[in-house]
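Chemist: all I have is the shape, not the residue letters:
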């Protein structure tokens, strides 16, 4: 499994070059990567190569992981660390990929001390200090703004300073107070909309907890950045500072190149 990709990456040695045609084929399946600048695209490839060389992958339930699947996962996993580097993921090594959603047994105690056991059907799970577990869902299988890989790897960053509570370790130049104000205000408004049954831009699952709101907002930040910026500008600004990139600006540049000039000269 992964024989060609392992040869190209040179596992155990500095990663070698992956064929450009393979990069282009995989990147074309992830249209939101077009929001990145040329230097960021090059940096993302470098990180993805290092990520693949340094992590252990396992296909669950007999899933055969192809080179295309591995590159797609690596590119998306490295988006949140584009300006942080691979050290942000140094505390764990495993990535487990299921062919679809999977079931995790849960045990929860209610307020009366009664333990309830149930099976939770999920698309992904990030374990503190342990592996990331993903469902393999190609892009068209999910609506725009929903990205299982980005979601789970955002949780991994959130866990750097403890549990996934929506308050990750911030860069030194960022204000904890500004982060808390932006996210708590947006989260409260979002939960009110969900409770009232109003349609929301973000997946209603974000109302589960501040940690899930951060992860879902991170999905939108990279996939539908302009939308997130319009609806939750303060959250977008905090995520842009945290991730060190501005995909909404890239989205606007891409749209401007695709649009004809407002006053195009008429033909004679």
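Modeler: Looks like it arrived, so ask away. In this text, all values refer to a predicted model and were calculated from it rather than measured experimentally. Residues are numbered from 1 along each chain as shown.
Chemist: from now on I want contacts and neighbour counts done on CA atoms only, so please keep to that.
Modeler: OK.
Chemist: any idea how far residue 172 lies from residue 158?
Modeler: As judged by Cα to Cα, to the nearest Å, residue 172 and residue 158 stand 16 Å apart.
Chemist: neighbour-wise, which of the two wins?
Modeler: residue 158 (22 against 7; other Cα atoms under 10 Å).
Chemist: now do the buried residues in stretch 142-156.
Modeler: For stretch 142-156, a neighbour-count test (16 or more other Cα atoms under 10 Å) marks 145, 146, 147, 148, 149, 150, 151, 152, 153, 154, 155, 156 as buried.
Chemist: with stretch 47-67 instead?
Modeler: 47-55, 57, 59-60, 65, 67.
Chemist: same deal with stretch 8-26?
Modeler: Quick answer for stretch 8-26 (16+ other Cα under 10 Å): 8, 9, 11, 15, 16, 18, 26.
Chemist: got it, and stretch 167-179?
Modeler: Result for stretch 167-179 [16+ other Cα under 10 Å]: buried residues 167, 168, 170, 179.
Chemist: show me which pair in those residues is furthest apart.
Modeler: 168 and 179 (9.9 Å; Cα to Cα).
Chemist: okay, and the common contacts of those two?
Modeler: Counting by Cα atoms under 8 Å, 6 or more residues apart in numbering, residue 168 and residue 179 have no shared contacts at all.
Chemist: now find how far off-centre the helix or strand encompassing residue 255 is within its chain.
Modeler: Here residue 255 sits within helix 247-258, counting by DSSP states H and E. Taking Cα atoms, centre = their mean, to the nearest Å, one finds the center of helix 247-258 at 20 Å from the center of the full chain.
Chemist: so where do the strands sit in this protein?
Modeler: With DSSP state E, the ranges of strands along the chain come out as 56-59, 94-98, 102-109, 115-122, 124-126, 132-135.
Chemist: I'd like those strands as TSV, with distance to residue 192 appended.
Modeler: Formatted as TSV, the strands of the chain follow (distance: least, Cα to Cα, whole Å):
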stretch	distance to residue 192
strand 56-59	39
strand 94-98	34
strand 102-109	25
strand 115-122	24
strand 124-126	26
strand 132-135	30
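Chemist: most neighbours per residue, which of the ones you listed?
Modeler: Most buried of the strands of the chain, by mean neighbour count (mean count of other Cα atoms under 10 Å): strand 132-135, with a mean of 23.
Chemist: residues contacting it, please?
Modeler: Under the contact criterion Cα under 8 Å, 6+ apart, strand 132-135 has outside partners 94-102, 123-126, 148-149, 152-153.
Chemist: residues of the helix ranked longest in the chain that come out buried?
Modeler: Across the chain, the longest stretch assigned as helix under DSSP state H is helix 176-195. Under the neighbour-count criterion of 16+ other Cα under 10 Å, helix 176-195 has 179, 182, 183, 184, 186, 187, 190, 191, 194 buried.
Chemist: and here is the other one:
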């Protein structure tokens, strides 16, 4: 009965979608990243994006007007990682807060002697456990250019990672996946990247990936969808784990 009601609800949402073919084409024209998808995959992605926009609240910060184009561009990128996983992977939170460009949040940190400090760090995106995803509209609109960087995928990879607690680089794995194999692949690659950077070696992966295991997973997820061959050639074991987790293989096109 619950599955029946869920299917009925989704069909009703899709049937009453406010988005026109022109809206979709305008958004897709900004996202050459999605050119790799076949028609069935693209139709599935548009369906997921429609449901995503129905369930989530996209809110402009300050005086930002959240246009239909901005909504669809963000939703399509956000739903690419869950194309074969489903919208349930984004349960537990509602809001996407969008700034016009970068923003500077204030975080409280306690130093080694117990003194509390307010730290301001300029960012283009942020994800909170059980809280909102915060994005820069400027970076989100330019994220579909295939250059190995994608803010939306990065922040939503954090959301996937947080499905089993604080982001640590290991999201909840599917039945049949091996946690030891995941840990072995990612730990070795993370250590290798840190070593390469420390010794001034050239790397084709953003150095930010070496700052924490959670950032390594998020950055490698960006590259996996944008420039999959870079991951496959640099860290083949990680690439295999990502194909199993995302249930996608971007090189099979």
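Modeler: All right, it came through fine. Fair warning: this is a prediction, and the values are worked out from it, not measured in the lab.
Chemist: if we can go back for a sec, out of the buried residues of stretch 47-67 of the first structure, which sit inside helices?
Modeler: Short answer: those in helices (DSSP H) are 47, 48, 49, 50, 51, 52, 53, 54, 67.
Chemist: closest to residue 201 of the first structure among the residues you listed?
Modeler: Once Cα to Cα is applied, the member of those that ends up nearest residue 201 of the first structure is residue 48, at 29.5 Å.
Chemist: please name the residues that touch that closest one.
Modeler: Residue 48 of the first structure sits in contact with 71, 74, 75, 77, 78, where contact means Cα under 8 Å, 6+ apart.
Chemist: now with 7 Å, please.
Modeler: Applying Cα atoms under 7 Å, 6 or more residues apart in numbering to residue 48 of the first structure gives the contacts 74, 75, 78.
Chemist: what sits closest to the aligned partner of residue 159 of the first structure in the second structure if chain neighbours are left out?
Modeler: If you follow residue 159 of the first structure across to the second structure using TM-score structural alignment, you land on residue 162. Distance criterion Cα to Cα, 6 or more residues apart in numbering; nearest residue to residue 162 of the second structure, sequence neighbours excluded, is residue 129 at 6.1 Å.
Chemist: quick one: that neighbour from residue 166 of the second structure, how far?
Modeler: For residue 129 of the second structure, the distance to residue 166 of the second structure - Cα to Cα - is 7 Å.
Chemist: next one: residue 157 of the second structure
Modeler: Look at residue 157 of the second structure and residue 166 of the second structure: by Cα to Cα, they are 13 Å apart.
Chemist: list the ones among the buried residues of stretch 8-26 of the first structure that fall in helices.
Modeler: 8, 9, 26.
Chemist: burial measure for residue 8 of the second structure, as a count.
Modeler: Residue 8 of the second structure, neighbours per other Cα under 10 Å, totals 11.
Chemist: scratch that, residue 232 of the second structure
Modeler: Residue 232 of the second structure: 17 surrounding residues under other Cα under 10 Å.
Chemist: which position in the first structure aligns with it?
Modeler: Residue 232 of the second structure maps onto residue 229 in the first structure, by TM-score structural alignment.
Chemist: wait, that match sits on residue 238?
Modeler: No: counting by Cα atoms under 7 Å, residue 229 of the first structure does not reach residue 238; the two are 10.5 Å apart.
Chemist: ok, the alignment partner in the first structure of residue 206 of the second structure to residue 246 of the first structure distance?
Modeler: Superposed on the first structure with TM-score structural alignment, residue 206 of the second structure falls opposite residue 203. Going from residue 203 of the first structure to residue 246 of the first structure by Cα to Cα gives 22 Å.
Chemist: same question for residue 74 of the first structure.
Modeler: For residue 74 of the first structure, the distance to residue 246 of the first structure - Cα to Cα - is 20 Å.
Chemist: ok, now residue 233 of the first structure?
Modeler: Counting by Cα to Cα - residue 233 of the first structure and residue 246 of the first structure are separated by 12 Å.
Chemist: out of these two, which sits in the more crowded spot?
Modeler: residue 246 (20 against 15).
Chemist: now the helices for the stretch 151-253 of the second structure?
Modeler: Secondary structure of the stretch 151-253 of the second structure (DSSP state H, counting those that start in this stretch): helices at 151-161, 179-198, 213-226, 228-234, 236-246.
Chemist: out of those helices, nearest to residue 89 of the second structure?
Modeler: The nearest among these, by Cα to Cα, is helix 151-161 at 6.5 Å.
Chemist: okay, the angle between the closest one and helix 213-226?
Modeler: Orientation note: helix 151-161 of the second structure sits at an angle of 130 degrees relative to helix 213-226 (axes from the mean of the first three to the mean of the last three Cα atoms, to 10 degrees).
Chemist: before we move on, the earlier item: let me know the closest of the buried residues of stretch 8-26 of the first structure to residue 33 of the first structure.
Modeler: residue 26 (10.5 Å).
Chemist: identify the residues contacting the closest one.
Modeler: 68, 71, 72.
Chemist: most neighbours of all the residues you listed, which one?
Modeler: residue 71 (23 neighbours).
Chemist: which ones are touching it?
Modeler: Residues counted as contacts of residue 71 of the first structure (Cα under 7 Å, 6+ apart) are residue 26.
Chemist: distance check, it against residue 187 of the first structure.
Modeler: Residue 71 of the first structure is 33 Å from residue 187 of the first structure, by Cα to Cα.
Chemist: again, but for residue 115 of the first structure
Modeler: Taking Cα to Cα, one finds residue 115 of the first structure at 29 Å from residue 187 of the first structure.
Chemist: do residue 179 of the first structure as well
Modeler: In terms of Cα to Cα, residue 179 of the first structure sits 12 Å off from residue 187 of the first structure.
Chemist: who's in contact with stretch 161-177 of the first structure?
Modeler: 155, 157, 158, 159, 160, 210, 211, 214, 242.
Chemist: what's the answer for stretch 139-151 of the second structure, then?
Modeler: 30-33, 70, 73-74, 125, 152, 222-223, 226-227.
Chemist: and that stretch, how far out from the chain's middle?
Modeler: The answer for stretch 139-151 of the second structure is 11 Å, by Cα atoms, centre = their mean.
Chemist: before we move on, what about stretch 15-28 of the second structure?
Modeler: 22 Å.
Chemist: ditto for stretch 165-177 of the second structure
Modeler: Counting by Cα atoms, centre = their mean, stretch 165-177 of the second structure is centred 15 Å from the centre of its parent chain.
Chemist: most neighbours of all the contacts of stretch 161-177 of the first structure, which one?
Modeler: residue 155 (26 neighbours).
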